[in-house]
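Colleague: okay, structure incoming, though there's no sequence with it:
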């Protein structure tokens, strides 16, 4: 079996903060499980929100030529994709959402079926579960199986040093890493033996009279 790839996205404005600390624990575990891992920081970039111009359908990439278009080919090649984001006002940081909106919209032509997806959230006190739910929606609309852990994929702390004290949170990241690796390997074997699920032509309805 070829070496499987995991793409980890740091959606925090801070390069080495709480989100990075959680994703690093996850990265180390994925590598121990034999996966090739790339961790990319996008949260500090000036990422324009999606304007639904649908130009990407014509040109094959987002009309805003920035980090989204740089990451898109890596997303296409990855067997697993993880988005990490801190909580701002009980939701994921705005830069992470803008990035995901455009990444998923502009790669609509990329078949994401059975690409493992996982969300990781970090907060000082509240909003983790609400943010976790938001991030998982991107996977559940894309035929991407969602990787979970022994607890929701989250850590607590106001700064990186505090996250390192969250022993349960770090263990959750390690369990998540082992689960992602197992799922990706199992899906790869399934593709070889059975192929991907049969697809119907997508039907769109608007529910108007």
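Modeller: The structure has been received and is ready for your questions. Treat the numbers as computed from the prediction; the structure is a model and nothing was measured.
Colleague: CA atoms for contacts and neighbours, from now on please.
Modeller: Noted.
Colleague: so which residues of this protein form strands?
Modeller: Counting by DSSP state E, the chain has strands at residues 5-10, 36-41, 80-88, 91-92, 116-123, 154-156.
Colleague: want to try a markdown table for these, with mean neighbour count and distance to residue 173 as columns?
Modeller: Shown next, in a markdown table, are the strands of the chain (neighbours: other CA atoms under 10 Å; distance: least, CA to CA, whole Å):
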| stretch | mean neighbour count | distance to residue 173 |
| --- | --- | --- |
| strand 5-10 | 26 | 13 |
| strand 36-41 | 17 | 15 |
| strand 80-88 | 26 | 11 |
| strand 91-92 | 24 | 18 |
| strand 116-123 | 27 | 8 |
| strand 154-156 | 27 | 8 |
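Colleague: and those as JSON lines, adding distance to residue 68?
Modeller: Formatted as JSON lines, the strands of the chain follow (distance: least, CA to CA, whole Å):
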{"stretch": "strand 5-10", "distance to residue 68": "11"}
{"stretch": "strand 36-41", "distance to residue 68": "11"}
{"stretch": "strand 80-88", "distance to residue 68": "13"}
{"stretch": "strand 91-92", "distance to residue 68": "18"}
{"stretch": "strand 116-123", "distance to residue 68": "17"}
{"stretch": "strand 154-156", "distance to residue 68": "25"}
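Colleague: try this one next to it:
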């Protein structure tokens, strides 16, 4: 079993990365393979509706989006996908939006490859917009017929400077419960329990 966490923050080791690691800890304790893939801050392009991914049907973006295509290949192999984003102007980071648009369109062009995989969103926020960003990620999961596990609260934690999210005790607890629930659901879906 494999979990892919996608970090859509340009701050490679910032608060979003910290939160993704907190989610992955209980999953790793169950012996499940995990990986964090860095999208944020890389050279990526948003979808331009060229339709080549639909015509080719190969699950790839054809406008030189190598980083996203590499992540798409990993998404196909993953049993669970966690997308993490900081909040910028009350919504996802631009990198997160580009990633969702491109990967969603390319993967749907190859058939619904994400169907019945587990999907969870994780949001790092300073003040406002977390629920809107969380909702945007969940829209991606829902349109792809993915299974979204819950946690003890919305999957958000508050902090601006690197590491400040660790002071948000409720946010960190929420991440760990989310990780426990993902691991439990993965085991149930695989028939191991």
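Modeller: Received the coordinates, thanks. From a predicted model like this one, the values you see are computed outputs, not experimental measurements.
Colleague: state the distance from the residue mapped onto residue 129 of structure 1 from structure 2 to residue 60 of structure 2.
Modeller: In structure 2, the residue paired with residue 129 of structure 1 is residue 131, using TM-score structural alignment. Separation of residue 131 of structure 2 from residue 60 of structure 2 (CA to CA, to the nearest Å): 30 Å.
Colleague: between those two, who's got more neighbours?
Modeller: With neighbours defined as other CA atoms under 10 Å, residue 131 of structure 2 and residue 60 compare such that residue 60 has more, 25 against 17.
Colleague: now for the aligned residue in structure 2 for residue 27 of structure 1: which residues touch it?
Modeller: Under the alignment (TM-score structural alignment), residue 27 of structure 1 pairs with residue 24 in structure 2. Neighbouring residues of residue 24 of structure 2 by CA atoms under 8 Å, 6 or more residues apart in numbering: 34, 176, 179.
Colleague: so which of the residues you listed persist in structure 1?
Modeller: Compared against structure 1 with both residues aligned by TM-score structural alignment, their matches' CA atoms under 8 Å, the contacts of residue 24 of structure 2 retain 34, 179.
Colleague: now do the same contact list for the most centrally placed residue in structure 2.
Modeller: For structure 2, the residue nearest the mean C-alpha position is residue 83 (1.1 Å; CA atoms, centre = their mean). The neighbours of residue 83 of structure 2, taking CA under 8 Å, 6+ apart as the test, are 5, 6, 7, 8, 119, 120, 121, 122, 137.
Colleague: could you export the residues you listed as TSV, including distance to residue 151 of structure 2?
Modeller: Conversion of these to TSV gives the following (distance: CA to CA, whole Å):
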residue	distance to residue 151 of structure 2
5	17
6	19
7	20
8	21
119	13
120	10
121	11
122	11
137	15
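Colleague: ok, now how distant is the aligned partner of residue 163 of structure 2 in structure 1 from residue 88 of structure 1?
Modeller: In structure 1, the residue matched to residue 163 of structure 2 (TM-score structural alignment) is residue 161. Residue 161 of structure 1 sits 19 Å away from residue 88 of structure 1, going by CA to CA.
Colleague: quick check: residue 163 of structure 1 touching residue 155?
Modeller: Yes - using CA atoms under 8 Å, residue 163 of structure 1 is in contact with residue 155, at 6.5 Å.
Colleague: shared neighbours, those two?
Modeller: The contact sets of residue 163 of structure 1 and residue 155 overlap at 22, 169, 170 (CA under 8 Å, 6+ apart).
Colleague: can you tell me which of those residues is nearest residue 50 of structure 1?
Modeller: Within those, the smallest distance to residue 50 of structure 1 is 27.5 Å, found for residue 22 (CA to CA).
Colleague: so the closest one sits right up against residue 170, yeah?
Modeller: Yes - using CA under 8 Å, residue 22 of structure 1 is in contact with residue 170, at 6.7 Å.
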